[in-house]
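Engineer: got a predicted structure plus its sequence, pasted below:
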Amino acid sequence: MTIRHGISENKLQIILQLIQVFLVGLTIGMTRTVIPGLADTEFGLGSQQFLLLTSFVVVFGVVKAIMNLLAGKLSDTYGRKRVLVTGWVVAIPIPLMILYAPSWNWIVAATLLLGVNQGLCWSMTINSKLDLARLNQKGLVNGINEFSGYAAVAIAGVITAYIVDFLGARQGLFIFGVVVIFLGLISSIFSIKETMPWAKLHQVGVTPATHQSLGKLFIQASWHDKVLLSLNQAGLVEKFTDAMVWIFLPVFFLSKNLTLIEGSAIVSVYAVVWGGSQLITGPLSDKIGRKVLIVGGMWICGLGLLSIPYTNNIFLWTLEAGVIGTGMAMLYPTLGAAVADFAPVESRGTLLGIYRFWRDFGYAVSALTLGMVAQMTQVLIAPFLLASTAMILSGLYVLIALPSTQIQK
């Protein structure tokens, strides 16, 4: 078998990997608007019990962060495909746990498994595409990967809202989840190739560096290297935006007497714009550099979040959701590509794993912080103000710390 790098040279496997991340996106997308509503209607968590409401996102964030940190090392040892398949196997109990959950704790436990699934499967889809592609296609690869995943998140949010409207929350999520997870598992076993040979070819001609342990690389990326530190903190803080959309926007829209389908449609605009625009912003960052898109995206998200509680009609909320989605499209694939720019080739996989750890640990930090603020103030506008401020300040730090000239590998 001849091994060549490039998206066009490996288009069939790239397409199959895009289908994989689409299915991964459907799996998490089914929880994005229905679960917050389920908390109130099925388990009696009133809109004032914000800390309990955020608990499932806190657990998801911690678990997914740990899985991201370990996924790179696991895939280097056991191969990308085995880790991908394992992620789907772990997801099998999720629909059953939602269907038969006697208490909210079962939903939290289901999201724990969801965090494992997302951390292993999503990481493997992007790592495998980076293995297959050329090194100067990092931005494009990140863009198409995140487009496929977050387009699926949007689609799942709308579809599950309609299914739940007809069948009920538990039954609707059960049927949708079983179909998606079965397709993901079967296709990962029978259609996906192991891409480690492509990964090893990337290192041909690269002078081996002194081996560094995961712990040393973690300290370097999280503290000593100020460039990687700025990117890692931005990855963490941008989850304040996604946590707001996941937890508080559905609750906010329900408090404004919107139906679940209307709220899901608005949230889906955020995900569709985010996903679709990454087809532009990913390759654009390869041309104009990463910094302007990261900083601009952070600030646009912050201003978009700030505007939502001060408007009061569906058209403006939809427009604001699109604006926030645009900001996320600017920063999200660009952050990952920037980490790859500034990471040495021989430790790039591990440093990307560390970035993804901090990025998804942001779910836990943001959900817990926003929940505490909402619980203490009992005012739904408070988390919007906090998230907006965090995004703007984080963008300012990137503006100061990140060099404008990117390191091309």
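Structural biologist: Okay, I see it. Numbering: from 1, shown residues only.

Engineer: going by C-alpha atoms from here, please, whenever you check contacts or count neighbours.
Structural biologist: Noted.

Engineer: report the separation between the residue nearest the centre of the chain and Lys256.
Structural biologist: In the chain, the residue lying closest to the centroid (Cα atoms, centre = their mean) is Asp360, at 7.2 Å. Separation of Asp360 from Lys256 (Cα to Cα, to the nearest Å): 30 Å.

Engineer: still on that earlier bit, Met67 is in contact with the residue nearest to the centre of the chain, correct?
Structural biologist: No. The criterion here is Cα atoms under 8 Å, and Asp360 misses it with Met67 at 9.7 Å.

Engineer: wait, what's in contact with Arg348?
Structural biologist: By Cα atoms under 8 Å, 6 or more residues apart in numbering, the contact set of Arg348 is Ala340.

Engineer: which SSE is it in?
Structural biologist: helix 348-377 (DSSP states H and E).

Engineer: the nearest residue to Phe176 once chain neighbours are set aside: neighbour count?
Structural biologist: In this structure, Phe176 finds its nearest non-sequential neighbour in Thr160, 7.3 Å apart by Cα to Cα, 6 or more residues apart in numbering. Neighbours of Thr160 under the rule other Cα atoms under 10 Å: 28.

Engineer: below is an additional structure, to be compared with the one above:
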Amino acid sequence: MSASRFRPARPAADGPRLGLRANLPQFMLLVAVNALVGGMLGQERTVLPLLAEDVFGLSAYTTALTYILAFGATKAVTNFFAGTWSDRFGRKPVLIAGWLVAIPVPAMLAWGPSWEWIVAANVLLGVNQGLAWSTTVIMKIDLAGPERRGLAMGFNEAAGYVAVAATAMATGAIADHAGLRPAPFLLGAAYVALALGLSTLAVRETREHARAEAARHRVPDGAEHHADLTTGQIARRTSLGDRSLSSASWAGMVNNLNDALAWGLFPLLFASHGLDVARIGVLAALYPAVWGAGQMLTGWWSDHIGRKHLITAGMLLQALAIALVAHGTTFSVWAVSQILLGAGTALVYPTLLAVVGDVAHPSWRARAVGVYRLWRDGGFAVGALLAGAIADLWGLTTAIWSVAALTAAAGLLVAVRMYETRPGGHAPAPR
């Protein structure tokens, strides 16, 4: 099959133009907005696990991880509706709604009088992340067109997770000097104000770009024209029916299960070996920093060599890194493990989103992204329950080894089941 069968026709002179160069100002604005979305998540990465233990006295791991469970479950469900609402009402209103929901979150984290307030704040944070992050993903896919989709997702995810890393390190340093509350969470308040202003005043709607791409979308030889699917059919296709979409959904869920482990239990493991808050903050930042910065390369790379092998390699590298965390006992060993974990995640994260963008028809792509992100961010909830329960029964190290084994299994599943989806990559027709 020739690459030209996937290449969109030249846009009409009076229609929306696709491509990064044609839409660079809006694209970079959305990159900045997504960095602020990531910063909202980063304000918790170092401080909240320590807050659970030191301020609220939660000793059971399962109980301490309830905030991740609340966040992950809410974000997963919100992702699904974000895709549907983006198709129905437009991308920009959904983005603004996500930032309106985030307004009380920093204050609840900074001054909440009980652990229930922290869990409630993470419910709102899950809604914020589900609406705002999903929408920036969809809008960048709309603008980029098919030929630079991997690069677009690399920029999107890089911005978000570099901001996670920078904020995690910043809040760790602030907490080391000013205490765990309230000072670290004032960064989050600034992020909300800036992002809400940009989203309301500067971001433009991109739904017409998706419609323009759909109007000239070319179907590969031998494939059916799946333009008119119901939301239920899209959910089944993304979850089970299509080999690449469903493999991406499973790999995404395991990837974020890993992230729940890194977010909730790694700081407690590091603290149990005598590391101070500042050094825990450095470790908490290393993983998303490498993850974030690496995605600018890996997203571009997947546009040139394909998606499947990068995802397989990334999942196996993550498994190795998590095993190294379980095996290690020193700052230097854990620093290496966090770098490897970030590199493995960078190989996987934008590439999985590019797979969804490759396979899904433009007319239902936003909903497919929502279903994929439902599964992917459900991994936070699964990770909180699974890792917390194993840690309570058999200890932190056993929980970490168990997740390493599960991650390796996910990589092997991708290697066996996923077909190559890159446009021009001689992929079989989607089923």
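Structural biologist: Okay, I see it. Keep in mind that what you see is a predicted model, and the values were worked out from it rather than measured.

Engineer: rewinding a little: need the contact list for the residue nearest to Phe176 of the first structure.
Structural biologist: By Cα under 8 Å, 6+ apart, the residues touching Thr160 of the first structure are 30, 34, 172-173, 176.

Engineer: next one: Gly411 of the second structure
Structural biologist: Contacts were defined as Cα under 8 Å, 6+ apart; by that measure Gly411 of the second structure touches 251, 311-316.

Engineer: Val371 of the second structure maps to what in the first structure?
Structural biologist: Aligned counterpart of Val371 of the second structure in the first structure: Ile354 (TM-score structural alignment).

Engineer: er, Thr312 of the second structure I mean
Structural biologist: Here Thr312 of the second structure is matched to Val295 in the first structure, going by TM-score structural alignment.

Engineer: then Asp392 of the second structure?
Structural biologist: Asp392 of the second structure maps onto Gln375 in the first structure, by TM-score structural alignment.

Engineer: what is the burial count for the closest residue in space to that match that isn't next to it in sequence?
Structural biologist: Spatial nearest neighbour of Gln375 of the first structure, excluding adjacent residues (Cα to Cα, 6+ apart): Phe50 at 5.5 Å. Phe50 of the first structure has 24 neighbours, counted by other Cα under 10 Å.

Engineer: can you tell me how far Phe50 of the first structure is from Asp360 of the first structure?
Structural biologist: 20 Å.

Engineer: now swap in Leu217 of the first structure and tell me
Structural biologist: Leu217 of the first structure is 18 Å from Asp360 of the first structure, by Cα to Cα.

Engineer: do Tyr150 of the first structure as well
Structural biologist: 15 Å.

Engineer: now swap in Val90 of the first structure and tell me
Structural biologist: 19 Å.

Engineer: what's the answer for Val237 of the first structure, then?
Structural biologist: 10 Å.

Engineer: helices along the stretch 201-350 of the first structure, start to end?
Structural biologist: Using DSSP state H, counting those that start in this stretch, the helices of the stretch 201-350 of the first structure run over 214-219, 226-237, 239-243, 249-255, 260-288, 291-307, 314-342, 348-377.
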